[in-house]
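Trainee: Predicted model and sequence below, questions to follow.
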Amino acid sequence: GILPDDIIIDTGNSLWIDTVAREKKYQSNFLLFSSAVSGGEVGARFGPSLMPSGSPYAWDRVKPIWEAIAAKVDTTTGKPIERTQPGQVITDGEPCATYIGPAGAGHYVKMVHNGIEYADMQIICEAYHVLKSGLNLNCDEIADIFAEWNNGPLDSYLMEISVEVLRHKSSDTNTPLVDLILDKAGQKGTGLWTAMSSLEVGCPAPTIAQAVYARSISSFKELRTQASSLFGSPQQVIVSKEEKQQVVEQLHDAMYCAKICAYAQGFQLMKLAAKEHGWTLNFASIAKIWRAGCIIRAAFLQSIAQAYERNEDLENLLLDDFFVKELNSRQQNWRKAICYATMQGVPIGALSSSLAYYDSIRSETLPANLLQGQRDYFGAHTFERIDKASGKKYHVEWSTNERKTILVDS
């Protein structure tokens, strides 16, 4: 039978709080050790990214196995060391497996990984939509653009497979398969969990949340079909070949900037959750194990790892010098791409919400001052003043003729 010292490993896509409850439930029977897994079918055959958490004692026993089966990256370039044959053993490179923390921490990190995955996929899909509906390009032309982009900072597994999907012709019609796929997206819940957690801990993650909403609105196919016959489209702009190329370049930068924002939201969410739950998360290590094996593996995860190696207490990824430079140099193209898509009537919720997030982060003053005034007016919720000591609360006696401002005792 199972002994108290035996280890049972949960590798499912569990909600992290369920993992915590299960470990507590079985703690007197055996060691329940959880390990989140990312990589899909390819990862299962050739090495996934592994996010284990739970008993440090159990991890010491499991670690050699996990590091052996995990995907590997080149320690110099940070690029995946590809395996192509089942059973092929790679002993070189850095394994994409690291101990995350106490029970539930690994599944929480995997949940955020999937939230970022939702955002990354939606960003790519919106770029496809702009190129297809906004520039009237066909699937092969879009695939060529994506393939070119995949040789630069947008280099990622999701871009790579998007090229393959766009180029694939249906075996029965010999037409692009993507044009035959019903535009109703499915979801398993991990993106929703991430969006809900961001609200619970008070972490802004609009790109991730918008990606979840985009899947939801896609499910209302009949409603969208009805609405398309009722609402007119904006006047279409005819663009020259040179102008098309400009839009393509602007869209590239918009995708890259939005992608940076999505990762910034995910890493800040993990940081705030770690503080709330008493975890010590190593964000450089997390970025490193996502460089191969997992669905969101991408070249610029190397830059994210380096950002957290430079400053392990980095409050937000956008504040790192490398990403400050990247965003400053590309923000004008980002804005122009948003304008073009909007004027063409192409929905770009993830791209545009990322820009709003960026503009909010870089704004020293936001209109929350008026909002606090409104809250004080109808609910006496009080407010702080910039000309008074921090932490002091004030209220206007709105119902009186004098409308005096009074200091509220805490």
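Mentor: Sure thing, it's come through.

Trainee: contacts, neighbours, all on C-alpha from now
Mentor: Noted.

Trainee: So which elements touch whichever strand or helix holds residue 162?
Mentor: Element membership for residue 162 (DSSP states H and E) is helix 157-167. Under the contact criterion of 3 or more Cα pairs under 8 Å, 6 or more residues apart in numbering; DSSP states H and E, helix 157-167 touches helix 105-129, helix 139-149.

Trainee: Next, the angle from the last one to helix 157-167.
Mentor: Same thing as helix 139-149. 160 degrees (axes from the mean of the first three to the mean of the last three Cα atoms, to 10 degrees).

Trainee: Mind listing what's buried along helix 139-149?
Mentor: If you call a residue buried by 16 or more other Cα atoms under 10 Å, then helix 139-149 has these buried ones: 139, 142, 143, 145, 146, 147, 149.

Trainee: any idea how far the second one is from residue 337?
Mentor: With distances taken as Cα to Cα, to the nearest Å, residue 142 is found 16 Å from residue 337.

Trainee: Could you pull out the strands in the stretch 1-150 of the chain for me?
Mentor: Secondary structure of the stretch 1-150 of the chain (DSSP state E, counting those that start in this stretch): strands at 7-10, 31-38, 49-53, 72-73, 94-95.

Trainee: Check it against this one:
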Amino acid sequence: MTVDLTPDPAAAGLAAQTAQFVRDVVLPMEAEYKGVVPSDAVRAELQRAAKDRGVFAPHVSAAYGGHGLDMRGRAAVFEEAGYSLLGPLALNIAAPDEGNMHMLEAIATREQKERYLRPLAGGDIRSCFAMTEPAPGAGSDPSALTTRAVRVDGGWQIDGRKWFITGADGAAFAICMARTSGEPGDAGGATMFLVEADNPGMEIVRHIETLDESLYGGHAELVFDGCVVADDAVLGEVDLGFRYAQVRLGPARMTHCMRWLGIARRAQDIAVARAADRHVFGSRLAELGMVQQMIADNEIDIAASRGLILQACWELDQGRSAAQSTAIAKTFCAEAIWRVVDRSVQICGSLGISGDVLLGRFLREVRPFRIYDGPSETHRWAIARRVVRRHDKACAR
């Protein structure tokens, strides 16, 4: 079977438009706000500009106002948007909204799509995905889920605690994962619920201070205390939440990789410009062997990351689970992107750790990627298990 990793002409054209939009509109605003969007008014301004340029919502189907790109097409566009910390928010492809849109379009009922997906795709509202819990609850092991939902008259009552919920502050609704059968540690028994922000049973109890700051709405701790929702708040089918989560998690891991790859390219561009301009020890910095090695290693990490992303995206576009390829790509990209930004800081020296360029912020933003959406260690464990199972199966023939 021929593996085609190239985006179609429409996607390639949209990627070029996005690159120009980021340079014309987004980078100046990023410089003004030091990489952090300060208000919803600024978010709305960025998104209006993206709509005016025709690059808004590249991932959503045309029925909901988007361009309907497949995963390979998204890879090209998302990387260009990710060249700035503010680019993904401008295009409405930032986490967690982008992943929630993908899942709602695949799973939600027609009524749920009109109520939640359409305004979310249009940038009129934001959302969050409430799965992670404080220890010993669900984290890198989702089966440890402790938040519970029980049937009550006319619906369900949810009780539990969630933490590190990205984008919760200001979100119009949460997609909450709760256990509806079984016990913590069981592989199944989870259900997704759509919970609106004005539900008195859901409360943000604190904002968590974190290393990163660019994900809009921050990271919050939520409490569900007697949170009652109607039967039509169930997303998908009861007890199949873990299965539905895979619809979101594999593609969302890849879109994280795409966006951060854009920042890796940006860091490399800053470092190369500095190395080409800075003169030390009688020559340009770029002519020193150790600096050349760092520049070359950055290029290798960027190219390898892009190749792994495209391989995984091709498998997803073919309708495969792509569990192994997405795990490999996520693990490699999270570490390679960190290496690229770290080397870029080193090449730039004191400039790199100053506020005159954003490399220091990039370093803080990309470091958590080695933890969220599955720590590197968890992915390595899963990758190795699949390899051993493949070996055992081959030996049993």
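Mentor: Nice, thanks for sending it over. Quick caveat, the model's predicted, so the values are computed rather than measured.

Trainee: So after superposing, what's the score?
Mentor: TM-score for the superposed chains, counting by TM-score structural alignment, normalised by the length of the second structure: 0.30, backed by 182 aligned residues with a Cα RMSD of 6.1 Å.

Trainee: tilt between the helix holding residue 162 of the first structure and helix 105-129?
Mentor: 40 degrees.

Trainee: Can you name the residues in contact with the helix or strand following helix 157-167 of the first structure?
Mentor: Going down the chain from helix 157-167 of the first structure, the next helix or strand is helix 190-201, by DSSP H and E. For helix 190-201 of the first structure, contacts defined as Cα atoms under 8 Å, 6 or more residues apart in numbering pick out 15, 111-112, 114-116, 118, 204-205, 208-209, 212, 269, 272-273, 276.

Trainee: JSON lines please, covering the helices and strands packed on helix 157-167 of the first structure and showing distance to residue 372 of the first structure.
Mentor: Shown next, in JSON lines, are these (distance: least, Cα to Cα, whole Å):
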{"stretch": "helix 105-129", "distance to residue 372 of the first structure": "31"}
{"stretch": "helix 139-149", "distance to residue 372 of the first structure": "44"}
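
Trainee: With respect to residue 221 of the first structure, which of the ones you listed lies nearest?
Mentor: helix 105-129 (16.6 Å; Cα to Cα).

Trainee: what's that closest one packed up against?
Mentor: helix 16-26, strand 31-38, strand 49-53, helix 157-167, helix 190-201, helix 206-218, helix 241-277, helix 349-361.

Trainee: Quick check: which element contains residue 325 of the first structure?
Mentor: In the assignment (DSSP H and E), residue 325 of the first structure maps to helix 321-343.

Trainee: Report the buried residues of that helix.
Mentor: Going by 16+ other Cα under 10 Å, helix 321-343 of the first structure has these buried residues: 323, 326-327, 330-331, 333-338, 340-342.

Trainee: For residue 396 of the first structure, find the nearest of the helices and strands packed on helix 157-167 of the first structure.
Mentor: Closest to residue 396 of the first structure of those is helix 105-129 (Cα to Cα; 41.8 Å).

Trainee: Buried residues of that closest one, list them for me.
Mentor: For helix 105-129 of the first structure, the neighbour count (16+ other Cα under 10 Å) marks 105-124, 126-129 as buried.

Trainee: Most widely separated two among the buried residues of helix 139-149 of the first structure?
Mentor: Put simply, by Cα to Cα the two of these set farthest apart are 139 and 149, 15.2 Å from each other.
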